[in-house]
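Asker: what shape does this take:
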Amino acid sequence: MNGASREALAAARESLDALTDNTSVDAAKLAEELAAVTALLQREVSLRRVLTDPSQAGEARAELAGRLLRGQVGGETVDLISGMVRSRWSQSRDLVDSVEELANIADLTAAQRGGDLDDVEDELFRFGRIVASDKELRAALTSRSASTAAKGQLLRSLLGGKARPATERVVTRLVTQPRGRSLEEGLESLSKLAADRRERMVAVVTSAVPLSDRQKERLGAALAKIYGRPMHLNLDVDPTVLGGIAVRVGDEVINGTISERLEEATRRMAG
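Answerer: I've put the predicted structure just below:
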């Protein structure tokens, strides 16, 4: 997103946080309604263009949004969307992306209130690993010829009763309404949002054998010291690394595996 849209999204996230700080607000219901607005704006291209038209006064755009949504969704959702369309947006699509992001944040907030956020983070990571290792499953979930209903049914068979409700909801939205994103990109974005709920960064840790609780504690503390923020560890076991660990934080990779050192030695010998 460009500057105007980034500022608008930041303001919308602050409004959402202020709203959901009130525990009387049903965050899961709010997420559902925001997701419905996302679907509406995705379908109605002309509507989202009108709602982001810089030639129209922000208050006029907000009044239009209120008239369209009032009675269809709750007052909190109307207020959030009205506030968003008052802002300036660099592109009309940025508004859709931002409303969807608020929906996901609201669902993660609901999980956090229920003490399930850690589990949701882990389930998102595990689901990503399952998809990455199963080409047929990935193809079924990303097929353009498969119906939304068929994808939803497949996800219910995979996640229903096995994952937290928030996990199932955000993954279902991602799969059934990808909006041009790859499944991997969408899952990574959801993981980052989940980590942000606790103001933590995410480190993907790959090791040849499972780490002990003591090792996880020491690694988490070391990474938190390096990056200056609490760190959530997503742990993956891969025997092919032979030994040591590989850590990825965002785009940065810290590789201390034996296989990496062997490859480096081979490259030097070949040179």
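Asker: okay, CA-based contacts and neighbour counts for the rest of this
Answerer: Will do.
Asker: neighbours of residue 239, how many?
Answerer: 12 (other C-alpha atoms under 10 Å).
Asker: now do the contacts for the closest residue to it other than its chain neighbours.
Answerer: Closest residue to residue 239 apart from its sequence neighbours, by C-alpha to C-alpha, 6 or more residues apart in numbering: residue 208 at 4.3 Å. Counting by C-alpha atoms under 8 Å, 6 or more residues apart in numbering, residue 208 touches 237-245.
Asker: list buried residues within these.
Answerer: Among the contacts of residue 208, those scoring as buried are 241, 243, 245 (criterion: 16 or more other C-alpha atoms under 10 Å).
Asker: helix/strand/coil for the second one?
Answerer: Put plainly, it is residue 243. Put simply, residue 243 is coil when judged by DSSP: H, G, I helix; E, B strand; the rest coil.
Asker: wait, it sits on residue 258?
Answerer: Yes. The pair residue 243 / residue 258 is scored as a contact, 5.1 Å apart, by C-alpha atoms under 8 Å.
Asker: now do the closest residue to residue 57 other than its chain neighbours against residue 51, distance only.
Answerer: Leaving aside its chain neighbours, residue 57 sits nearest to residue 86 (7.8 Å; criterion: C-alpha to C-alpha, 6+ apart). Residue 86 sits 8 Å away from residue 51, going by C-alpha to C-alpha, to the nearest Å.
Asker: before we go on, could you also do this sequence so I can check it against the first one:
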Amino acid sequence: MTAHGASREALAAARERVDALTDSTSVDAGRLADELAAVTALLDREVSLRRVLTDPAQAGEAKAELVQRLLAGQVGGEATDLLSGMVRSRWSQSRDLVDALEELANIADFTAAQRSGTLDDVEDELFRFARIVSSSIGLRAALTDRKATTSAKSELLRSLLGGRAAVVTERLVTRLVTAPRGRSLEAGLESLSRLAAERRDRTVAVVTSAVPLSDPQKQRLGAALAKLYGRRMHLNLDVDPEVVGGIRVRVGDELINGSIADRIEDAGRRMAS
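Answerer: Alright, predicted model coming up:
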């Protein structure tokens, strides 16, 4: 989510609240994710409702009371309290509230994966699935077909991911595919990968090499990139024999060509020696 002004501040506060909630082992992070996703779907459909909940002319407490009445018995107290706090904040656009809720649902799912020790698997599976989608025109068409039903897309994803990927991966991808909310599938998967890396306070580096990197090479490259960017790096690895210079590294919007990558590896070797 790209937030501006008031929405950025409101999102930051909401993320602090969801982090505080999911820090408690008594909170079922997976269930919270499902409930926040359900509320996201509700507000995505009900345009007039989300406008009321983000109307700056309405008192925050009155909006919070409306949330309590609407969601009573529908979702748990944690999800209700989160949304109640969010509607007390100011939002630049009503849609920003829905985008924020969706992000919180994803954060809760990544927290569930972290608790179960599968967060690394989820990160890697999201990356691999994105690569599969980008290389298969037929699969992408099936997953983005506006005429296909939600149940048909869900069943296709179950056949692809069920039993082969972490539960959280399947849940995240299914939500993205069945409720894209105007995004491309590729953009949604990239956003999920960034958020997964952020949960571990790391940045994703997409590394494409002409040949598979050895474990020592991966360790040196990871250490050198971490030193260069000042934070931990998660390497998503891909092999493409046609890569010029033998290796290409992309960190966010920044592309590092082969010659620079060679210098980074040299720096990593010097650090290891």
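Asker: TM-score for the pair, please.
Answerer: Overlay of the two chains. TM-score (TM-score structural alignment, normalised by the length of the first structure): 0.94; 258 aligned residues with a C-alpha RMSD of 1.1 Å.
Asker: the residue nearest to residue 57 of the first structure maps to what in the second structure?
Answerer: Mapped onto the second structure by TM-score structural alignment, residue 86 of the first structure lines up with residue 88.
Asker: so its match sits against residue 60, correct?
Answerer: Yes. Between residue 88 of the second structure and residue 60 a contact is recorded at 4.2 Å, counting by C-alpha under 8 Å.
Asker: closest to residue 80 of the first structure among the contacts of residue 208 of the first structure?
Answerer: The shortest gap between residue 80 of the first structure and any of the contacts of residue 208 of the first structure belongs to residue 237, at 42.2 Å (C-alpha to C-alpha).
Asker: ok, whichever residue in the first structure pairs up with residue 188 of the second structure - contacts?
Answerer: Under the alignment by TM-score structural alignment, residue 188 of the second structure pairs with residue 186 in the first structure. The contact partners of residue 186 of the first structure, by C-alpha under 8 Å, 6+ apart, come to 174, 178.
Asker: could you do residue 51 of the second structure as well?
Answerer: Residues near residue 51 of the second structure by C-alpha under 8 Å, 6+ apart: residue 94.
Asker: which stretch of helix or strand covers whatever residue of the first structure lines up with it?
Answerer: Correspondence of residue 51 of the second structure to the first structure, assessed by TM-score structural alignment: residue 49. Residue 49 of the first structure belongs to helix 45-51 when assigned by DSSP states H and E.
Asker: would you map the strands across the stretch 151-273 of the second structure?
Answerer: Using DSSP state E, counting those that start in this stretch, the strands found in the stretch 151-273 of the second structure span residues 202-209, 232-239, 247-251, 254-256.
Asker: neighbours of the corresponding residue of the first structure for residue 228 of the second structure, how many?
Answerer: Under the alignment (TM-score structural alignment), residue 228 of the second structure maps onto residue 226 of the first structure. Using other C-alpha under 10 Å, the number of residues around residue 226 of the first structure comes to 9.
Asker: now do residue 7 of the second structure
Answerer: So residue 7 of the second structure, with other C-alpha under 10 Å, has 21 neighbours.
Asker: ditto for residue 115 of the first structure
Answerer: Residues contacting residue 115 of the first structure under the criterion other C-alpha under 10 Å number 11.
Asker: residue 59 of the second structure versus the alignment partner in the second structure of it, what's the distance?
Answerer: In the second structure, residue 115 of the first structure lines up with residue 117, judged by TM-score structural alignment. Taking C-alpha to C-alpha as the criterion, residue 117 of the second structure is separated from residue 59 of the second structure by 42 Å.
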